[in-house]
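1. below is the structure, and that's it, no one-letter string:
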């Protein structure tokens, strides 16, 4: 009888152990394998691979408006409220998540195809945005006035870079919330390499005095604290209005007194290079020597996205053609007026 009792005891012990093993396996499907010390969960191999994806979220970030924004899961439907934002999302590999763009989005090519146009840059259609049921909306400071309405639809992140460094920050922030941090780092590293390469090439070269025309009437230029000013400086130039801040309105007399050696303007500045021949600015060294350059696109300097590097390459070529093997047809004025 004593032997039978021992055998029954062993049998019951086996059932208990088996039950514990089965319970542990069931717990594992929930994400971790519990041990006697519940404060120290041990991840199984299978679960570890799952946790690598899940553990990235929720993500909490501070956006450019100083708001704390929580993104609880990887965004699958993103609405972009600015072309520059769409471009950043493209470069970090998150464009496939974008469901809404503005009517001004034009990069990459055919970006509007298969996506809903949610209105203009400054006047997005809130109802259209809501109909897309996004799980993330990304805008600029232009859209803060719509914040209350937009936050009822989805988390809203505001990015508004004013310098090259802040473009890096914007790329990294969007990389973080879209789970594209590695790609975002690659993009920033590439930008930094191109900028450092340009700086290195112009090091020791004479600084070229530059007047950048943002708009012709009223005459507007760029000052310190803008990414265009940064591009001019990195490319080996001296912005003649670098002592101003932002986007200063300037007078023709000021331009003449500072006498730029190079004038740069975008295609849509309200004035062409040829128009300068018949203006008072014809008395600047830039016009006299034919060193008036028109960028290939407004977007490569006006949009704070990784494409700013394209703008840098063009500006560097304008300022130091001998260093960057740049050729450009000089402006030839048949006659100038005072």
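-> The structure has been received and is ready for your questions. Note that the structure is predicted; figures quoted are calculated from it, not measured. Residues are numbered from 1 along each chain as shown.
2. please make it C-alpha for all contacts and neighbour counts, starting now.
-> Noted.
3. which residues of the stretch 101-250 of the chain fall in strands?
-> 116-117, 136-139, 156-158, 208-212, 215-216, 219-220, 237-239 (DSSP state E, counting those that start in this stretch).
4. helix or strand next in line after the last one, which one?
-> Using DSSP states H and E, the helix or strand that follows strand 237-239 in sequence is helix 252-258.
5. kindly reformat the strands of the stretch 101-250 of the chain as TSV containing mean neighbour count and distance to residue 18.
-> Shown next, in TSV, are these (neighbours: other CA atoms under 10 Å; distance: least, CA to CA, whole Å):
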stretch	mean neighbour count	distance to residue 18
strand 116-117	20	56
strand 136-139	22	47
strand 156-158	26	50
strand 208-212	23	78
strand 215-216	16	79
strand 219-220	16	80
strand 237-239	24	77
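6. second structure for comparison follows:
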């Protein structure tokens, strides 16, 4: 059986994979929600959803550093990676252990494409189709709710020391648009390091501090309030802006609260 991943790489599988190593947290959760929990044999230390999964599976490292010997010992039928989460060096080191499927996600359409790919590869098409339908229903419900509401301008911070924001050409940027925000750093690309004196920050209606990858807390709101006393600054759930798996079911309900 020949399949294609999101980098248009061809993957040859003799049969439906029964032993899966997932190196991406959002994809691990997606597998579980597609009914594939028993087939997962290896995960990263960041695969925190569902919370008890890591007790059952072998932890093979993080998304940026892996234990090759542990992965080899698991004898996986397939290894699931992501272009952004896993470096080229990691991907190349995995070649020859098992077929690699690499995702490449920038928007919801890319995420839905991945759902369909997994549905096909793991023979769970019906569950994948239903999940896509549920997310699209939530999306339509939210869009109907905001149809007459103006877009607000946002700056979305992902790191501190150095201060870094999510700019254009990222899944977070796409989800900001889905949530009816415009990114004041749309002229920047990917994840940019900025100073707090950056003029674009003055344009923001709201400054968002993500819960991940940097664990922003209320004290950081107070820190920024000393610089931007008139700005609305708030903590936001980074998983609901950046996880492109089945957690998307809850993103639009969360956006309604914002």
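-> On my side now, so go ahead. This structure is a prediction, so every number in the text was calculated from the model and none was measured.
7. superposed, what's their TM-score?
-> The TM-score (TM-score structural alignment, normalised by the length of the second structure) is 0.88; 255 aligned residues with a CA RMSD of 2.2 Å.
8. of all the strands of the stretch 101-250 of the first structure, which one is nearest residue 276 of the first structure?
-> With CA to CA, the closest approach to residue 276 of the first structure among the strands of the stretch 101-250 of the first structure belongs to strand 215-216: 10.3 Å.
9. re earlier: want to throw the strands of the stretch 101-250 of the first structure into JSON lines with distance to residue 52 of the first structure?
-> Output for these, formatted as JSON lines (distance: least, CA to CA, whole Å):
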{"stretch": "strand 116-117", "distance to residue 52 of the first structure": "33"}
{"stretch": "strand 136-139", "distance to residue 52 of the first structure": "22"}
{"stretch": "strand 156-158", "distance to residue 52 of the first structure": "24"}
{"stretch": "strand 208-212", "distance to residue 52 of the first structure": "48"}
{"stretch": "strand 215-216", "distance to residue 52 of the first structure": "50"}
{"stretch": "strand 219-220", "distance to residue 52 of the first structure": "51"}
{"stretch": "strand 237-239", "distance to residue 52 of the first structure": "47"}
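10. identify whichever of those strands lies nearest to residue 295 of the first structure.
-> Residue 295 of the first structure lies closest, by CA to CA, to one member of the strands of the stretch 101-250 of the first structure: strand 208-212, at 10.8 Å.
11. find me the equivalent region of the closest one in the second structure.
-> Across the second structure, the stretch matching strand 208-212 of the first structure (TM-score structural alignment) is residues 152-156.
12. average distance between that stretch and the first structure?
-> With mean CA distance after the TM-score superposition for the first structure, stretch 152-156 of the second structure departs from the first structure by a mean of 1.4 Å once superposed.
13. now do the helices in the stretch 151-300 of the first structure.
-> 164-177, 181-202, 227-234, 252-258, 285-288, 299-302 (DSSP state H, counting those that start in this stretch).
14. just name the most buried of those.
-> helix 227-234 (a mean of 24; mean count of other CA atoms under 10 Å).
15. how many other residues sit next to residue 10 of the second structure?
-> If you count neighbours by other CA atoms under 10 Å, residue 10 of the second structure ends up with 14.
16. thought it was touching residue 4?
-> Yes: contact criterion CA atoms under 8 Å: residue 10 of the second structure and residue 4 qualify, at 4.6 Å.
17. may I see the buried residues of stretch 232-246 of the second structure?
-> The neighbour-count check on stretch 232-246 of the second structure (16 or more other CA atoms under 10 Å) flags 233-236, 238-246 as buried.
18. would you format these as a markdown table with distance to residue 40 of the second structure included?
-> As requested, these are exported to a markdown table (distance: CA to CA, whole Å):
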| residue | distance to residue 40 of the second structure |
| --- | --- |
| 233 | 39 |
| 234 | 36 |
| 235 | 33 |
| 236 | 30 |
| 238 | 25 |
| 239 | 21 |
| 240 | 23 |
| 241 | 25 |
| 242 | 22 |
| 243 | 19 |
| 244 | 19 |
| 245 | 16 |
| 246 | 16 |
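19. closest one of the residues you listed to residue 115 of the second structure?
-> Taking those together and measuring to residue 115 of the second structure by CA to CA, the closest member is residue 245, at 7.9 Å.
20. so what corresponds to the closest one in the first structure?
-> By TM-score structural alignment, residue 245 of the second structure lines up with residue 305 in the first structure.
21. SS state for that match?
-> When classified by DSSP: H, G, I helix; E, B strand; the rest coil, residue 305 of the first structure comes out as coil.
22. isn't it right up against residue 87?
-> Yes: counting by CA under 8 Å, residue 87 is a contact partner of residue 305 of the first structure at 6.3 Å.
23. stretch 110-128 of the first structure corresponds to what range in the second structure?
-> For stretch 110-128 of the first structure, the aligned range in the second structure is residues 52-70, judged by TM-score structural alignment.
24. which parts of the matching stretch are buried?
-> Residues 53-54, 57-63, 66 are the ones in stretch 52-70 of the second structure that count as buried (16+ other CA under 10 Å).
25. same deal with stretch 307-318 of the first structure?
-> 307-318.
26. so which of the residues you listed are in strands?
-> Among these, no residue falls in strands (DSSP state E).
27. residue 168 of the first structure: which of the residues you listed is nearest?
-> Nearest to residue 168 of the first structure, judged by CA to CA, of those is residue 308 at 11.1 Å.
28. contact partners for the closest one?
-> Taking CA atoms under 8 Å, 6 or more residues apart in numbering, we find residue 308 of the first structure in contact with 300-301.
29. residue 60 of the first structure too?
-> Shown in contact with residue 60 of the first structure (CA under 8 Å, 6+ apart): 68-71.
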